[in-house]
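Participant: Can you look at this prediction? I've put the sequence above it.
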Amino acid sequence: MFIQSDPKRKLREWQDYTLIMPAVSVGNVGQLAVDLLISTLWMERVGHIHHESILPLVGNDPFAHEDFNDCKLVTSCDVYESIEHKVVVIQQRAPFVRGKMALFRKWLKEWIINKSFKKLVILTSSRSEERLDIQIQGDQLRFLASQCMEETKTCQMLRSAPLNWLDLERRNTPEELQNGSEKPNYIYVPGGGIAKSLLEECGKDMPVVVLLMFCSEGDNSQDAIFLASRLNQWLDLVDMKPKKREDGQIIKPLPGWKIPLSWRHLFGARVDQTLFH
């Protein structure tokens, strides 16, 4: 269930809002990209999702300012809101309980429909070692769209300049290969978490876009920045254009993404050098 941070406030209405959520996937790229959105847009935490399918977690606020001392906590699945941009973000910080993912998909679909979201955007990643030959060079970003989204002009815009997004290449199943099929239809997203199954679950009833990057495990902060930037080119959430005077001189530099303080701890503390004396 969704639990509001302030139960005294009126239940939120998110009609015509865009819902963005990450999949717990290889390199945590989607989750890191969502971190950037929350931090840069100064999104308000409006509640959390408590569901039996997600492992419990509690921790310090990853977006707290180093000069503040408000002692906020976060859970395994928090919900953030930006009224200005009409965007709601789900940040999932813990994986699913084995065998329980389908329960969460069913609940989430009902919640999205109940809240009347305009569209769902899923950020995920896929194992780079599983790429096709055609995917090894060039743009490492791909997208998938639901049938509801394909019926709008949005997909045509995504495929056209200046975005130039590429559709994820389909593959043949083993049965299709045996039958000599020349038209692959299978969607293959290894390491992509809930993204594919959620697209299939929700795609029949609402506009859904899955945006993914090919990557490997490691320091995936740059992958996250790239993914968030490509998403921003479409949704235009963060003004990335420098401000100029009439003579062309820049008066306000490119703002860029606000990196959360929690990213300083991605790899833990440095080794105490006195150990080697």
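Facilitator: Sure, I can see it.
Participant: C-alpha only now, for contacts and for neighbours.
Facilitator: Noted.
Participant: Correct me if wrong: Gln147 contacts Lys204.
Facilitator: Yes. Using CA atoms under 8 Å, Gln147 makes contact with Lys204 at a distance of 6.6 Å.
Participant: neighbour-wise, which of those two wins?
Facilitator: Gln147 (17 against 13; other CA atoms under 10 Å).
Participant: another one to put next to it:
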Amino acid sequence: MSQNLWNFFEDADLSGATLIVPSIAVGNVGQLACDLLISSLNMTKIATVYSPAFIPVLGYDPYDLKSSTLSGSCELYKCSAKNLIVLQLRAPLVFKYARTFLAELVEKAKEKNMKDIIVLSSSFAHERKHILTSPFRYAASDLCPYRSTIEDLKWVKHELVEDRIQIHGGGFSSILYEICKDKAVPCLVLYKYCSEGDNIPDAYDMILQLKSILSLCGDHSDLLSQLVQPVSWKLLFGRPPPQDIY
């Protein structure tokens, strides 16, 4: 019996949807990018997920200060108009239980007839060997529906190590990618080289990169003008120092 609990608030039809999953990685770029997507697309929370793989986190709604609901370590959001699902993580995974949870995540995507999984991640800036190339790298499984588009865009492919994906500082992205391949679920890993610090610009860059393969824009072609920062980002680096210390 699974120790993971998927609490869906409604019997939502997720057929043909793209599932976006952030890997807890250097600079938290994937999580920040997912925050931008959820806030900008006004996505609806459709489920909460509980698992021994999660470090417990509980707080107010990070996208609506007037909301009376609380948010936890892992939640599922949906944008029906774009047929996008985002699984947002707000804490690292416990290594002992991580693979079991990720395997069940992929099985859940298959059960709900989702089209594919996109993993957003990051890697240490000093691992970037060719400085003059794009700061982004990707790994796409054979079944990935974006392969031809990516080849046309001339994205830089991740260099495999002994036919396996290895992203330094990339969290669980390589594990999830291998599970998707084993279970024949189309998967794309997209990551950016970065350093710890203010990684908000990296999140914006990640969304712009995603725009090349996903329909994220509304009536206007300028995606940046449509992105809405979550209210929770106002406290991203804590409160300002008290004025009476000066």
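Facilitator: Perfect, thanks for sending it. If you're wondering where the values come from, they're calculated on a predicted model, not measured in any experiment.
Participant: these two touch, right, Ala94 of structure 1 and Ser76?
Facilitator: Yes. Ala94 of structure 1 lies in contact with Ser76 (CA under 8 Å); the separation is 5.2 Å.
Participant: Give me the common contacts of the two.
Facilitator: 54-57 (CA atoms under 8 Å, 6 or more residues apart in numbering).
Participant: Now do the strands in structure 1.
Facilitator: 2-4, 18-22, 44-49, 58-60, 73-75, 77-82, 87-92, 119-127, 141-145, 208-215, 243-244, 250-252 (DSSP state E).
Participant: Could you dump these into TSV with mean neighbour count added?
Facilitator: TSV is the format used below for these (neighbours: other CA atoms under 10 Å):
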stretch	mean neighbour count
strand 2-4	15
strand 18-22	23
strand 44-49	18
strand 58-60	11
strand 73-75	17
strand 77-82	22
strand 87-92	23
strand 119-127	25
strand 141-145	21
strand 208-215	25
strand 243-244	13
strand 250-252	11
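Participant: want to throw these into a markdown table with distance to Ser197 of structure 1?
Facilitator: Converted to a markdown table, these look like this (distance: least, CA to CA, whole Å):
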| stretch | distance to Ser197 of structure 1 |
| --- | --- |
| strand 2-4 | 21 |
| strand 18-22 | 13 |
| strand 44-49 | 19 |
| strand 58-60 | 27 |
| strand 73-75 | 24 |
| strand 77-82 | 19 |
| strand 87-92 | 16 |
| strand 119-127 | 11 |
| strand 141-145 | 12 |
| strand 208-215 | 11 |
| strand 243-244 | 42 |
| strand 250-252 | 43 |
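Participant: how about the ones you listed, which one is nearest Ile187 of structure 1?
Facilitator: Nearest to Ile187 of structure 1 among those is strand 141-145 (9.1 Å), distances taken as CA to CA.
Participant: packing partners for the closest one?
Facilitator: Packing partners of strand 141-145 of structure 1 (3 or more CA pairs under 8 Å, 6 or more residues apart in numbering; DSSP states H and E): strand 208-215.
Participant: Which part of structure 2 matches the strand it packs on?
Facilitator: Under TM-score structural alignment, strand 208-215 of structure 1 corresponds to residues 187-194 of structure 2.
Participant: which residues touch the matching stretch?
Facilitator: 26-27, 116-128, 135-141, 143-144, 170, 173, 177, 180-181, 202, 206.
Participant: can you check stretch 133-144 of structure 1 too?
Facilitator: Residues outside stretch 133-144 of structure 1 that contact it (CA under 8 Å, 6+ apart): 165-168, 209-214, 227.
Participant: again with stretch 165-179 of structure 2
Facilitator: With CA under 8 Å, 6+ apart, stretch 165-179 of structure 2 has contacts from 23-26, 99, 102-103, 106, 119-124, 127, 139, 141, 158-160, 187-189, 191.
Participant: what's the answer for stretch 34-46 of structure 1, then?
Facilitator: 4-6, 20-22, 63, 78-82, 89, 91, 225, 228, 237-238, 257-260.
Participant: try it again with 6 Å
Facilitator: Contacting residues not belonging to stretch 34-46 of structure 1 are listed as 4-5, 79-82, 257-258, 260 [CA atoms under 6 Å, 6 or more residues apart in numbering].
Participant: I'd like to know which of those is nearest to Ala269 of structure 1.
Facilitator: Ala269 of structure 1 lies nearest to Pro260 out of those, by CA to CA, at 16.5 Å.
Participant: According to the alignment, which residue of structure 2 corresponds to the closest one?
Facilitator: Match for Pro260 of structure 1 (TM-score structural alignment): Pro230.
Participant: Also Leu73 of structure 1?
Facilitator: In structure 2, Leu73 of structure 1 lands on Leu70 (TM-score structural alignment).
Participant: Name the nearest residue to that match, ignoring sequence neighbours.
Facilitator: Tyr60 (4.7 Å; CA to CA, 6 or more residues apart in numbering).
Participant: surely that neighbour meets Gly72?
Facilitator: No. Counting by CA atoms under 6 Å, Gly72 is not a contact partner of Tyr60 of structure 2; they are 8.7 Å apart.
Participant: Give the residues shared as contacts by the two.
Facilitator: Listed contacts common to Tyr60 of structure 2 and Gly72 are nil; contacts here mean CA under 6 Å, 6+ apart.
Participant: measure Ile24 of structure 2 to Arg90 of structure 2 for me?
Facilitator: Counting by CA to CA, to the nearest Å, the gap from Ile24 of structure 2 to Arg90 of structure 2 is 8 Å.
Participant: which non-adjacent residue is nearest Pro62 of structure 2?
Facilitator: Per CA to CA, 6+ apart, closest to Pro62 of structure 2 is Ser232, 4.9 Å.
Participant: That neighbour: neighbour count?
Facilitator: As a burial measure, Ser232 of structure 2 scores 14 neighbours (other CA under 10 Å).
Participant: Trp155 of structure 2 too?
Facilitator: Neighbour tally, Trp155 of structure 2, other CA under 10 Å: 15.
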